[in-house]
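*Asks:* Got a sequence here, can you model it:
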Amino acid sequence: MEKFFGKSLLLLLLISLWGCKETPQKTGTLMDFVPENASVILKITNWEGLQADIENNSLLSKFDKTIPYLFLSKQAPLLKYLHPDSQSLLCVNTLNDSLSAYTFIARQTSNLFHPDSIQDKIVETLKIDDHTFQRITLGEKIAFTTIVDSVFVTSSSQQILMNILKGRTEREATFKKVFELPTSGELTAILRGNKIFLTDSSGVDFTSWTAVDVSIAPESFKATGITLATDTIPQLLNIFDGQVPQQNDLADLVPIDALGAMSFTFDDAEQLQSQLRTFRGETEAVKTTGIFGSISEVGTIDTKGETALFIKSIDAALTSDALARFVTTENSFREIEIKSFSEPELFQKTFYPLINAQKANYVFQLDNFFVFTESEVSAQGLIASYQNATTLKNTSYFKKTAQDLSSSSSLLIFKMQGDFSESLSGFFNLNFQKSSKGISLKEFPLAALQFSVDRNFAHVTLSCREEGSAEIKNVASTVLEKFNVNLENPVLGIPQIIGDNGNVVVQDVGNKLYYLSENGKTLWSKNLGSPILGKIEEVDIYGKGNKQMAFATKNALYVLDRNGKDANQFPLKFKDEITQPLSVFDYDNNRKYRFMVVQGKDVLLYDKDGKTVKGFAFTKAKSNIVQSPEHIRIGKKDYIVIPEENGTLNILSRVGKPRISVAKKFHFSEIPISVEDNTFVVISAENTKERISEDGKVTSQNLKVGASYWFAINRNTKATLDNNLLRIDGKLVELPVGLYSRPHLFDIHNKTYITITEIQERKVYVFDSNADPLNGFPIYGTSEASLGKNETKNGIRLSVKGDSKGVIVYDID
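*Replies:* Next up is the predicted model:
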């Protein structure tokens, strides 16, 4: 495609010099003067408008410092002297790899060309073989002109002009048929001998002639029309004869960082394979193992490292059964089995020249897709992008391009990352100049070329659009999988983001604690002997900004520094079992920490040095404590709330003395005691909302919600979940029906974010405080998620469990 656009500019160079003669009395048609073997014929309705469109097109302007464009600019003074009143033709003949000749054809009118206004020209009249024409020289440029039957013709090649005068013009019947097709718009391109470059640099003959209406807008380039193949020579389009185009779904699979992709569809696999064998000149059938009988789409995905193959099944169970005897389970990734495939050359043998890959070593299934890769690493990357929805389908620029395309086609080609290579440009039979190699076209993230067979021809569509940097980043690319690592044993609990650099701390079922760097490297590990209760709290007991991690297991209170070393007098060991997660209080934000440990009914309080805090009055409850004690501040008053199994809610002062007396007994749920509108809030096991004022008065509200209801509040933001109904500060988000984890609130960069995970579908959602989902979500994850800062200034990092042993970390832009 890059060749096509570069050459489109070069087409304009044909306007070297024009000459004219007196208008003859006879008249002819413009088609009668098209030179033999012209590779491109442009039918132009508005010549001056076309020049302006090309000048303003953002894609073509990328070539403003290349040799073709500079050569054009030197000829620019001549363009204003050309004023055809009606349709004109611009023809290109390729003489050799580096030289092309150009012919312009238009009805002669008094306004067409005024050479008298051009200075420093040399005009000569030549006569050869009874044919008279003019040679006009301006500097180093020469053009040959004549008028025949009221038609003005000029060419940069004397030989081509002589051939036209001798009647050696394009007379092929298929060309005439294509030329006379009705057109719309101001520009139609008629293209000869189209090639497709899918498997090798030489390309393969695809069709004989193509006619497309071209639309050039400042930020887009679109062409639509038809293409014809002949039966006299093998042409690839003919393999789709008798096939009904099926829906193309390759955009569902293609990662956004891929270089390109291609797919072809069919409704009769045996017929397609037979016609491919005929195209290749083969007589012996290739055994296909029965795999392709239940599929409708086959394609390739080009990544930076290799080419992956895929098939889309209309019955995944049948396809899986057909594959069964050729596969062996090797590994799994994100609960997807990756299997070895014993017929790596099958696709090349069956579908060449559409497919030439010979290393389909591994296969895995994603819904109705079966994907084949050369390596397990490539398989993991494709699985991750599919599960994270970081695929082409989810980008804004694909959604725009898809509006130009049919949902079903015979052949669909995507070129991405501004890589408009021969796969597209070859079809237009145009050569891209070497001087333009290396031009950055990143503003054009996607070009699509589509063919839909209809009887003895095919509809063709080309679409390419410019996008700004924000659009190119698109919905999906705002979330990047930073790393995915496996522990020695299955993950225990939730991987947790720690600190401002986005490090991760996680424990496995062997009770080993891992501290992972921002890039996923294990900095240290530590055997704890038992699971961590609840989450890890961050503290700064030395007051130097180097935070430590505080947490409890069933028999110890730990404070670890970032090197995994014990701080001060920690750990504190306990004979009796700790029954609730550690509570950490910092009443005045002055790092005078209090660590509260619960052992059944007993309460133990320690300072940052691990010493017992004397004078704390509440040391023992009347029944077992059912939640970790919470520190709550209302106004300028501090409260410690401790709920008991017998229904008592203790609301204490800093020193452990009763501060508010609550007469009512509660059936506490797992939802922590919180504060809302300056009242304490208890969500009971019966899903009643109990509000307790500072004078101890209780008001009850029946919430009328489901058994899975959850309530979470963080200062000014509140989130509730009732089945699949998530409300954030009263704004409703209706999630897909499923099984959801509890919503969690995180304050990061002075903003509040809410995370929630659909456990069965393994999808992690993140919302802001306005109940808007963050771009790129949901993503893959199998547990509740943790949010924190990453190493960038305003970045967010998310950690979540992947496979049973896997930890996945994402960066959110």
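
*Asks:* hey, let's count contacts and neighbours off CA atoms from now on
*Replies:* Will do.

*Asks:* Who are the contact partners of I295?
*Replies:* Taking CA atoms under 8 Å, 6 or more residues apart in numbering, we find I295 in contact with 269, 311-315, 319.

*Asks:* out of the residues you listed, which are inside helices?
*Replies:* Judged by DSSP state H, helices contain the following of the contacts of I295: 269, 319.

*Asks:* Any of the contacts of I295 buried? List them.
*Replies:* Neighbour-count burial (16 or more other CA atoms under 10 Å) applied to these gives 269, 311-313, 319.

*Asks:* Adding distance to N57, write these out as TSV.
*Replies:* Shown next, in TSV, are these (distance: CA to CA, whole Å):
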residue	distance to N57
A269	42
I311	38
K312	38
S313	41
T319	47
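
*Asks:* Nearest to G293, out of these: which one, please.
*Replies:* A269 (6.0 Å; CA to CA).

*Asks:* contacting residues for the nearest residue to the closest one once chain neighbours are set aside?
*Replies:* Distance criterion CA to CA, 6 or more residues apart in numbering; nearest residue to A269, sequence neighbours excluded, is G293 at 6.0 Å. Residues near G293 by CA under 8 Å, 6+ apart: 268-270.

*Asks:* circling back: which two of the contacts of I295 lie the greatest distance from each other?
*Replies:* Spatially, the most separated pair among those is A269 and D315, at 14.1 Å (CA to CA).

*Asks:* hang on, P68 packs against L9?
*Replies:* Yes - when contacts are counted by CA atoms under 8 Å, P68 is listed as touching L9 (6.9 Å).

*Asks:* Now show me the structure for the sequence below, then we'll compare the two:
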Amino acid sequence: MAIIKVSNMESLESAITNNDFLQRFSKTNAYATLQKKIGNLSVFRPESDILFCFSKDNNDSLQFSIITRLHKGLFKTDSLTDYKEETLSYNDKTIIKSTINNTSFYSAHIDSTFFASSSKSIVEGIFTPTEKYITLDKIFNTTSNDKTFSIGISENSTFLKSMFIEDSLSINSFTQSIVADVELNQDGIYFNGITIAEDSTKSLINIFKNTIPQENQTYRIAPANCDGFMSFTFDNYKTFGTNLAKFNNQDSIANNAALFNDIIEVGVIYQGKKRAIILNTLDVIATHDALLNEQTQTDTYRGISLFNFSQPALFAKTFKPLISHSNAKLYCIIDNFFIFAEDLEILQNIIASFQNKTTLADKAYFKSSSDKLSDASSLLQIINASSLKSIIDKNLEENKSYSLKRYDATGIQFIYDNNFAHVNGIITKSKSKTRANSVSEELNIKLSADVLNTPQFVINHITNEKEIVVQDVKNNLYLISNKGKILWKKQLQGPVLGKIEQIDIYKNGRLQLAFATPNRVYVLARNGKEVKPFSLKFKHEITQPLAVFDYDKRKNYRLLVTQGKNVLMYTVKGKIVRGFKFNSANSTILTQPKHFRIGTKDYITIKTANKIYILDRLGKTRIKPKSSHNYSSQPLYLYNNTFTTTTDSGDLISIDTRGNVSQKRLNLSKNHFLETTSKTLITQSENKLSIKNRTTELDFGDYSNPKIFYINDKIYVSTTDIQSHKVYLFDSQSKLLPNFPVYGNSSIELDNIDKDKNLEFITIGDANSIILYQMN
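*Replies:* Just a heads-up that it's a prediction; the model follows:
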């Protein structure tokens, strides 16, 4: 049996869809069978953890079961067009048979626990629970709710037969049960957990009992072109050998202990059907002396002496079943490694790779994988893509054509502790080496529906890194980590207006998301839950993005809601600010209200088609412009200490603090864009982008509004041609940055979202996806 615990169904569904490794199996029979069995699970909406149990019946057919807390709304059938339900009885108990799209499952509940299965007999079995159901909570009490899912694999499971290259190492002989947390991202799978084998003599993992893991060093001499290696370590060979002898039902360890007395690591390098055995010694002289009868030199290669070895089956006899190779006829010595192999070819490859610095130790993809693992472990296996495929084929029992190209360093390790072992693993796609000034695609995240609005970055107040927030056309709002994991998905009552702001209501450093939809104002905590008293509901439509003011930077926020020509001001307690006296504008407000500070004075600006209101905190007129114009729909900015916008005919309007109005002809088209910082002004008119009076003519197209980003004392300006799917990024001198334009379908957000020095930007990719790029 295999059991999977999930805390966030949306995150799991997205992770599977976006994980490159899992999608490589989408054409296999095993994937199709699983999809058919669990296709109806999307109708469930659990509010707590859900357990998925997979088992084989007497006909060797896959069956699934789910267990979760019963609640109203767990399983809604109202919107299902092809749903049938039948009530069955079993020993005076009620079982519901549900059929959706010609696929049936059975369900029942005991008290507050809901149970469903593709097998009627499994559901019947829950009314007479066995030990395996009673101990489910105990199995998972070491797992985390922060990972994509947790998995438990029980003794004699038919779902995982092997994790090793060596056929002699089956999972059932290796250990009894494994429980691990699994994290999926776009290019990798990471897992860590524990494995337990209570019977110390029947499970191979217990041969490491009473030993201390040592640093695995076989990678230092494993050629980069090998198929992988396995390494096992111990601090005392006698203890290890005694444990291994008990496992193999032998009375005592082999008589050749002298060769292994100073060994702390034994490695196996795999190269096709060939093997090389590695002994890593603490005392080169002592180990050399143990081989005094094996000093017949047969050749030299690159200054390294090669010797005959008269006991080719020694390692298979001594380390069975970890080693099955029984043809080690030659050996050589490199540093503290004694290397045994069946022919010259594999020894020469090891020697040449070591001297040429082309071992795994010299490869970036190996370093990237090994950084996720511990330096010291009882047993470690690192394999390349072809070996990984061979192991998977043994488990799938089918030879389907799929490629695992670029999965160059998959690793699993076991670190023995008191009566259990820690298990860590990584399956990750190696990245191409980045060139200076290159732009690389880091993430391509698919949503469950088409993207509605431009994705943006928000601050993770725990890590101080950035995360991604985006909405789809079904009004689902997503919070996504900078590794591509969907942290939550929340259904909203409409599209988000404009940009989402972040506030700190409780003044404790924990940030909330604040924004408006056409009829609500939301404040969401980091976990996606609404912060009371929000959301606020409005009868009349909200027509502009929520404006958030923090006058004195003391987190005494004011939230401004625009409805047509009216503006309402709220506190973060959801109360109307009675002291704000602005009644209404002369006509519909065109842009989001803004707050500026010049010197010690605050200014609130509101703009209609022919009037600009410049108010104080109370909503009273602070500045009355001395002339009026027909204004464009572009926002109002504070540029060179003047309130700056444009007319609908494309002229630049500047208003100073005395109300003086200046007008400058810019020859902009009617559908132009304006954006400024306090000292930099940019405009875009059709295909002409002007940055600080330097104009660049772009190809004709359909351009998004340009954006200014001020990062690390540098100014960047972006614009996107939606028609040709090109994202442009310029510096402050209007010079296009190297390797731009890149593919994209919306304006971008640019920032440093993690702890490295490279900048990243996010944009819409295909209709249902967003792309995260990195500037290297």
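
*Asks:* which residues of the second structure does stretch 43-51 of the first structure align to?
*Replies:* The alignment of stretch 43-51 of the first structure onto the second structure (TM-score structural alignment) spans residues 5-13.

*Asks:* how about V521 of the second structure, what's its match in the first structure?
*Replies:* Aligned partner of V521 of the second structure by TM-score structural alignment: none.

*Asks:* hang on, the earlier thing: rebuild the contacts of I295 of the first structure as CSV, extending it with distance to A143 of the first structure.
*Replies:* Supplementary listing: those in CSV, determined by distance: CA to CA, whole Å:
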residue, distance to A143 of the first structure
A269, 54
I311, 54
K312, 55
S313, 58
I314, 59
D315, 63
T319, 63
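
*Asks:* just the contacts of I295 of the first structure now: which is nearest F175 of the first structure?
*Replies:* Using CA to CA, the contacts of I295 of the first structure come closest to F175 of the first structure at A269, 32.3 Å.

*Asks:* Tell me how far the equivalent of the closest one over in the second structure lies from N210 of the second structure.
*Replies:* In the second structure, the residue matched to A269 of the first structure (TM-score structural alignment) is Y237. Distance, Y237 of the second structure to N210 of the second structure, using CA to CA, to the nearest Å: 11 Å.

*Asks:* ditto for Y190 of the second structure
*Replies:* Y190 of the second structure is 28 Å from N210 of the second structure, by CA to CA.

*Asks:* Neighbour count: the two, which is higher?
*Replies:* Y190 (22 against 17; other CA atoms under 10 Å).

*Asks:* Check the first structure for me, the residue farthest from its geometric middle.
*Replies:* D130 (64.2 Å; CA atoms, centre = their mean).

*Asks:* That one maps to what in the second structure?
*Replies:* So D130 of the first structure corresponds to D92, using TM-score structural alignment.

*Asks:* Point to the residue nearest the middle of the first structure.
*Replies:* I256 (3.2 Å).

*Asks:* quick one: the counterpart of that residue in the second structure and A361 of the second structure, what's the gap?
*Replies:* Per TM-score structural alignment, the equivalent position to I256 of the first structure in the second structure is A224. A224 of the second structure is 8 Å from A361 of the second structure, where distance means CA to CA.

*Asks:* do the same with K36 of the second structure
*Replies:* On the measure of CA to CA, K36 of the second structure and A361 of the second structure end up 43 Å apart.

*Asks:* tell me the contacts of the nearest residue to S144 of the second structure once chain neighbours are set aside?
*Replies:* Leaving aside its chain neighbours, S144 of the second structure sits nearest to D181 (6.5 Å; criterion: CA to CA, 6+ apart). Shown in contact with D181 of the second structure (CA under 8 Å, 6+ apart): 143-144, 147-151, 191-193.

*Asks:* which two from those residues end up farthest apart in space?
*Replies:* T148 and G193 (13.7 Å).

*Asks:* These two: which is more packed in?
*Replies:* A direct count of neighbours by other CA under 10 Å for T148 of the second structure and G193 places T148 higher, at 28 against 21.

*Asks:* Output the residue interval of the first structure matched by the one helix or strand E183 of the second structure maps to.
*Replies:* Taking DSSP states H and E as the definition, E183 of the second structure sits inside strand 177-185. The alignment of strand 177-185 of the second structure onto the first structure (TM-score structural alignment) spans residues 209-217.

*Asks:* Could you verify that Q380 of the first structure is part of a strand?
*Replies:* No - the assignment for Q380 of the first structure, made by DSSP: H, G, I helix; E, B strand; the rest coil, is helix rather than a strand.

*Asks:* what's the spacing between the nearest residue to it once chain neighbours are set aside and V298 of the first structure?
*Replies:* Leaving out its chain neighbours, the residue that sits closest to Q380 of the first structure by CA to CA, 6+ apart is F333, at 6.5 Å. Note on F333 of the first structure: its distance to V298 of the first structure, by CA to CA, is 24 Å.

*Asks:* swap in G381 of the first structure?
*Replies:* From G381 of the first structure to V298 of the first structure the distance is 20 Å (CA to CA).

*Asks:* Comparing the two, which shows the higher neighbour count?
*Replies:* V298 (27 against 14).

*Asks:* now the helices for the first structure?
*Replies:* Using DSSP H, helices in the first structure cover 2-11, 47-56, 67-79, 158-165, 173-179, 269-280, 316-323, 346-351, 376-387, 396-402, 422-425, 469-473.

*Asks:* who does the longest one touch, helix- and strand-wise?
*Replies:* Meaning helix 67-79 of the first structure. Helix 67-79 of the first structure sits against helix 2-11, with contacts defined as 3 or more CA pairs under 8 Å, 6 or more residues apart in numbering; DSSP states H and E.
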